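# next one to model:
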Amino acid sequence: MTQPQTFSIASIPGDGIGGEVVAAGLRVLDTIAKQSEGTVEFEVTEYPWSSEYYLKNGRYIPEGGLEELEKHDAIYFGAVGSADVPDHTSLWGLRLAITQPFDQWANIRPVTFLPGVESPLRKADDTELDWIVVRENSEGEYAGMGGRNLSGRGPGNEVALQTSLHTEKGCERIIRFAFDIARTRDVKKVSSVTKSNAQQYGMVLWDEVFVRVAQDYPDVETESVLVDAMSAKFVLYPEQLSVVVASNLHADILSDLGSALAGSLGLAASANLNPERRFPSMFEPVHGSAPDIAGQGISNPIGAISSAALMLDQFGLTAEADRVRRAIENATRAGILPRDLGGESNTVEMTEAIVAQLEAIHAEDLAAV
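Purely as a prediction, here's the structure:
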């Protein structure tokens, strides 16, 4: 009897709606495992690291926590953020405390326009729109370099320095990663985003590396766009986009804009990748902990379920990942939508609608054999 492919997943629901949406994603993964008829299994270990855990223990990740995570094939993350803990403390205490030591330097955030979801963009009504934001995820504006000084001189005299770090190695590896993705797409184009007219050192280095790397990809169209102009392009000319690569901060902002244009931040999926696979990668929805709706059971699970599909891609289960994406599209096309998209479905109802579509797709595939 053939042994099943078994994938070990570390689940970190975190704060707010994180637990609700992670549960939705795991429900979908459980369905995928059942449909495999014993050829694929997911072993899930949950870690209770959250702001509540921090307030009780003085830290988000316990001693030896990273070593424990390193044993798994992937990390499935919900959200972090609480009114009881400053945002910079929670972000650096949990999410960045995983992505940085695990060198998850490539962050991908697809911008997907789903059928049946109304977009604020008029072009979305009659134009096929689909692009990916590739985010440098290890340095840039989130390198954590700097400090606060001179407070001893009295009120009004403190100085805060926040230094962006751009290395040639860091720029090159994320830019090459973006080009490699572009080669897999129908539209082979990479748009590089900087603010090099004002940031004349780090961003100019990025521009120079982009020009050099582009020479190795003569089959891929390129453009370099300032971040303010790219913000406008997202709205005015989104049909010109395929792969957008940018620094940590710029890509963070632009990807949120892209998701809002697609209909809601609740749709946004992301993957924090260590492409060399020296460490596990982490998959998470972009929407955050949403404390205003936490505990009400009305959160949008699509971003988390789409992130689970990205995890399946990382596992090499691309056919299964495509089925999950088709199931999401079929559900929204049928008019089944969560509250943030103007629908009436709560978290569980939306999840079950996607599971029902998964089962229908699986039945069709079996019938076609």
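# make it CA atoms for all contacts and neighbour counts henceforth
Fine.
# packing partners of whichever helix in the chain runs longest?
Of all segments of type helix in the chain, defined using DSSP state H, the longest is helix 347-368. Secondary-structure packing of helix 347-368 (3 or more Cα pairs under 8 Å, 6 or more residues apart in numbering; DSSP states H and E): helix 18-35, helix 318-333.
# turn those helices into TSV, including distance to Leu241.
Shown next, in TSV, are the helices and strands packed on helix 347-368 (distance: least, Cα to Cα, whole Å):
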stretch	distance to Leu241
helix 18-35	29
helix 318-333	21
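# before we go on, could you also do this sequence so I can check it against the first one:
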Amino acid sequence: MHRITLIPGDGIGPAIVEAAVQVIDATGVSIDWDRQLAGMAAVEQLGNPLPEETLASIRANRLCLKGPLTTPVGGGYRSVNVTLRQAFNLYANVRPAVSFEGTDTIFRDVNLMTVRENTEGLYAGIEHFIQVDGEKIAAESVAVVTRKGCERIIRYAFDYARKAQRKRVTLVHKANILKCTSGLFLEIGREIAKEYPDIAFDDRIVDACCMQLVMKPESFDVIVTTNLFGDILSDLAAGLIGGLGLTAGANIGTDAAIFEAVHGSAPDIADKGIANPTAMILAGAMMLEHLGELAAARRIEQAVRDVIREGKSVTPDIKPGSTCGTRDIAAAIIDKVRG
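Reported below is the predicted structural model:
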């Protein structure tokens, strides 16, 4: 029996999380779901976007499946997602992008993994205004890049590549301009690459990488990069395979892991029954793989691919004009999982 913290989230979150739970339960893996609140749902009920009860649950279970969250505007609230990553030192953000047969994207051979440093860089949130006579005349933001942070994320990428039998790691940087922060990241990457002679290594400047990704994405295998660049590149990679609705992500640390759909809470379509739960379901598959439930994870992944390829029970974002909704695609995936 696995005990897992479950955060339904906001907007379309509760609907797609429920779909994911049903699919996971259909595999037969025994899970005790510990339901907790975060985001706007927590503000409305408890007056706090990240209650101590939720933090305590993740701390105890060390594993969480999380729906998309809305950070309240104003009131001094920090991003709940960023806070969770820093609270549990979830240093590795891992996002696969693999082409789906049955989508209308022009790219058919994408199969890459973006490994993003998740706690440092500009997202450390160290910034301030410079004021003169009460007027904001400038703003400064500090990008913190440590040797420890670089080493652990780059080593994670190489270890993942070896375990997944991938052949190349590409380090993405801007060391030609950011000679200290990106320069350190690149320097450490080159050092660590020597320890993995079985894995090919190269590096790309981030702007050139963006161009190459949309020209020849099949040439990339594993990308490892810093926080800001990883945020941008992983969304670009999602666009290559059909969008964020098909993209799952994992936030991995030494003592905890949080799995999620990487898209937002989409309040404009909340409660309409048309949200695509694919990303959330695939996040569940990633979580099962992390737990060692490999057979169940593969069944879910294959079921999702089969349903999308057939195109009979998919949501309108996958097949324009479709009248199917969240429950329809979830039911079709469950039928495939049960075989």
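# quick revisit: what comes up buried for the longest helix of the first structure?
For helix 347-368 of the first structure, a neighbour-count test (16 or more other Cα atoms under 10 Å) marks 347-359, 361-362 as buried.
# what do we get in the second structure for Ser259 of the first structure?
Here Ser259 of the first structure is matched to Ala238 in the second structure, going by TM-score structural alignment.
# what's the answer for Phe179 of the first structure, then?
Superposed on the second structure with TM-score structural alignment, Phe179 of the first structure falls opposite Phe158.
# and the helices in the second structure?
Assigned by DSSP H, the helices in the second structure fall at 13-26, 40-46, 52-61, 80-87, 147-163, 181-193, 206-215, 227-241, 278-291, 294-310, 326-338.
# packing partners of the fifth one?
Helix 147-163 of the second structure sits against strand 111-117, strand 168-173, helix 181-193, strand 222-225, with contacts defined as 3+ Cα pairs under 8 Å, 6+ apart.
# which of those sits closest to Gly243 of the second structure?
Between Gly243 of the second structure and those, the shortest gap by Cα to Cα is with strand 111-117, which sits at 14.4 Å.
# so what's the spatially most central residue of the first structure up against?
Central residue of the first structure (Cα atoms, centre = their mean): Ser270, 1.4 Å from the mean position. Counting by Cα atoms under 8 Å, 6 or more residues apart in numbering, Ser270 of the first structure makes contact with 107-110, 283-286, 307, 310.
# same thing but at 6 Å, please
108-109, 283-285, 307 (Cα atoms under 6 Å, 6 or more residues apart in numbering).
# let's have these in JSON lines, adding distance to Gly316 of the first structure.
Shown next, in JSON lines, are the contacts of Ser270 of the first structure (distance: Cα to Cα, whole Å):
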{"residue": "Ile108", "distance to Gly316 of the first structure": "17"}
{"residue": "Arg109", "distance to Gly316 of the first structure": "18"}
{"residue": "Phe283", "distance to Gly316 of the first structure": "15"}
{"residue": "Glu284", "distance to Gly316 of the first structure": "18"}
{"residue": "Pro285", "distance to Gly316 of the first structure": "20"}
{"residue": "Ser307", "distance to Gly316 of the first structure": "14"}
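# quick check, nearest of the residues you listed to Pro301 of the first structure?
Nearest to Pro301 of the first structure among these: Pro285, at 8.7 Å, using Cα to Cα.
# ok, back up a step: what's the residue nearest to the centre of the first structure aligned with over in the second structure?
Match for Ser270 of the first structure (TM-score structural alignment): Gly249.
# equivalent analysis for Glu43 of the first structure, please.
In the second structure, Glu43 of the first structure lines up with Asp32, judged by TM-score structural alignment.
# for Glu301 of the second structure, see how far away its match is.
For Asp32 of the second structure, the distance to Glu301 of the second structure equals 22 Å [Cα to Cα, to the nearest Å].
# ok, longest strand in the second structure?
In terms of residue count, the longest strand belonging to the second structure (DSSP state E) is strand 121-132.
# which other helices and strands contact that one?
strand 135-144 (3 or more Cα pairs under 6 Å, 6 or more residues apart in numbering; DSSP states H and E).
# buried residues in the strand it packs on?
Buried residues in strand 135-144 of the second structure (16+ other Cα under 10 Å): Ala143.
# chain center to that strand, what's the gap?
Centroid separation for strand 135-144 of the second structure versus its chain: 28 Å, with Cα atoms, centre = their mean, to the nearest Å.
# and the angle from it to strand 121-132?
Relative orientation of strand 135-144 of the second structure and strand 121-132, computed by axes from the mean of the first three to the mean of the last three Cα atoms, to 10 degrees: 160 degrees.
# now for strand 135-144 of the second structure, which elements pack on it?
Strand 135-144 of the second structure is packed against strand 121-132, with contacts defined by 3+ Cα pairs under 6 Å, 6+ apart.
# ok, and what's touching the strand it packs on?
136-145, 227.
# tilt between that strand and helix 181-193?
Using the same axes, to 10 degrees: strand 121-132 of the second structure against helix 181-193 is 160 degrees.
# burial of the alignment partner in the first structure of Ala92 of the second structure, as a residue count?
Alignment note (TM-score structural alignment): Ala92 of the second structure maps to Ala106 of the first structure. Using other Cα atoms under 10 Å, Ala106 of the first structure is surrounded by 25 other residues.
# which residues does Ala106 of the first structure contact?
Residues in contact with Ala106 of the first structure (Cα under 6 Å, 6+ apart) are 136-137, 272-273.
# Val307 of the second structure and Ala330 of the second structure, how far apart?
10 Å.
# could you do Ala248 of the second structure as well?
16 Å.
# just Asn89 of the second structure next, same as before
Noted for Asn89 of the second structure: a distance of 33 Å to Ala330 of the second structure, by Cα to Cα.
# swap in Val80 of the second structure?
27 Å.
# Ala296 of the second structure now?
Ala296 of the second structure sits at a distance of 16 Å from Ala330 of the second structure (criterion: Cα to Cα).
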